[in-house]
Each structure stands twice: as structure tokens, then as C-alpha cells.
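> whatever this is, show me its structure:
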Amino acid sequence: MERFRKIARNLRARQTSAEAKLWHALRGRRLAGWKFRRQHPINGFVVDFVTLDGMLIIEVDGATHSTPAEMERDAERSRVFSALGFHIVRVTNMDVYENLDGVLDMIDRTLRPS
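So this is what the prediction gives:
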């Protein structure tokens, strides 16, 4: 477990600009009062963002997530998280850069389904 905490700390220190932009919008309970964590270890993986109360994981995917190997790795991660009761949403870097309000709205709707 300590190994994954070190990995998470390292990832937080060198987050992508898309992750930084989304984190700015999520941190400090800025989205409808939900507490989010960034680069948080869960069951042998480190997720980009998670709200434990909402059981929601948000993954911000760059171009490398479009290769067949990465897509299979992402699918395996999603299977593990789903088995733990988490809902997973994936957004692209471009989604964050070009439509942050839409990303935040989608996250909010996912956390509070009508």
C-alpha cells in the first residue's frame, strides 16, 4: 500500500494541465459540496479523481489511452472498480480544455441522478 501512496504523491506532483484544470474546479468541495481526492490509490491502482462518498471515479484520458493495449488496461481497471461498487466516468483532455462546464455538469448529474 505504501508503494501506491508514493506513486500517487508523484503523480500529484506532476499532474497534467487537464488534470490541474479539473482539480481546480473540484477541490475544496466546489462541485455541489462533494469531496474529491486526486491521484488516490484504490485496490492496487491510482485513480485520477474520486469521491468516496459518491462512489465515483473520474479518469482523465490523454491520447495514449486510445491504443488497444491501453484500452484493455483501462477496461480491466474499470472491471475492478465496478466490482468494488464504484461508477467510472472517463473524459478526455480535450473535454476538459474545451468544455469544462459540460464535464462538471456530467459529473454532477452522475452523482445526483434524477
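
> make it CA atoms for all contacts and neighbour counts henceforth
OK.

> could you tell me which residues make contact with the residue nearest to the spatial centre of the chain?
Central residue of the chain (C-alpha atoms, centre = their mean): residue 58, 2.6 Å from the mean position. By C-alpha atoms under 8 Å, 6 or more residues apart in numbering, the contact set of residue 58 is 47, 48, 49, 50, 88, 89, 90, 91.

> one more, for comparison:
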Amino acid sequence: MRRPIIPYNPKLKQKARRLRNNSTLSEVILWRHLKGKQMTGFDFHRQRPVGNYIVDFICCELYLVIELDGYTHMLERQGEKDEIRESNLKSFGLHIIRFWDEEVYDEIDNVLRVIEDVVSKQKNKLGL
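Model prediction:
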């Protein structure tokens, strides 16, 4: 079975590069645990264009997106935007998991356990 290609907007490449060069503290902390295939041998990328969005982390092989939410996501209008964004990303066949920045700061071991569990489920679901 051939899996669908994950589309992206090439106009977002420069913005994604700027975001990679100006990562938040939570992104830096999580990236230390995801880079170099440390997460059960799967390759993650950070700040990657997907459709008309830039996702925090993605494993294309698993169709898995990890998003980190800070204080701006607590705003009323931002919640609506997040729902639309998530719906659009799911339309590409992506599975999305979200963590609050504070979870990464204070409970990184729990965050990593959740990611490992989702990676395992996605791996099984996709027959990898």
C-alpha cells in the first residue's frame, strides 16, 4: 500500500528555517530527545512546513506530528485557530499529539513515555 505524500507550501521554507534558529526552550528540550533517531529509531524533523502550516516536530514515516503549546494557545481565538489547523493537518492523514510547554519543562520523562507509546501505536497501525 502506497502512503500519501505529505504536502507543503515551499513559500514557508524560509520561515521554518527562522523558527528552527529561534526555538523556544520547550522545543530545545524536546529536540534533545528526538534528534538523531533517538525515539525508537525514527527520524523526526523540527519546524517543518506541512500544507500551509509549520509544525513543531514531525516524523513523516509515522505520519506523526508533535505540537508544543505555550501561553498564546490559551487565548480564546487561538483555540479556534488550533482546531482548524488540527483538522487540516489530520486531512493529510497525520496523527497529532500536543503538550504544554510546562509539561516539557516539568515532566519530560512523562512526555517521552507518551511519545513512545504513540510511536509504537503508529508503527503498528502502519505495519512498520
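
> TM-score of the superposed pair?
For this chain pair, the superposition-based TM-score is 0.96 by TM-score structural alignment, normalised by the length of the first structure; 114 aligned residues with a C-alpha RMSD of 1.1 Å.

> before we move on, the earlier item: mind checking how far the residue nearest to the centre of the first structure is from residue 88 of the first structure?
Distance, residue 58 of the first structure to residue 88 of the first structure, using C-alpha to C-alpha, to the nearest Å: 6 Å.

> again, but for residue 80 of the first structure
Applying C-alpha to C-alpha, the value for residue 80 of the first structure to residue 88 of the first structure is 11 Å.

> again with residue 60 of the first structure
Taken as C-alpha to C-alpha, the span from residue 60 of the first structure to residue 88 of the first structure is 11 Å.

> repeat that for residue 111 of the first structure.
Residue 111 of the first structure is 11 Å from residue 88 of the first structure, by C-alpha to C-alpha.

> hey, what's in contact with both of those two?
residue 56.

> between the contacts of residue 58 of the first structure, which is closest to residue 35 of the first structure?
Within the contacts of residue 58 of the first structure, proximity to residue 35 of the first structure (C-alpha to C-alpha) peaks at residue 50, which comes in at 8.4 Å.
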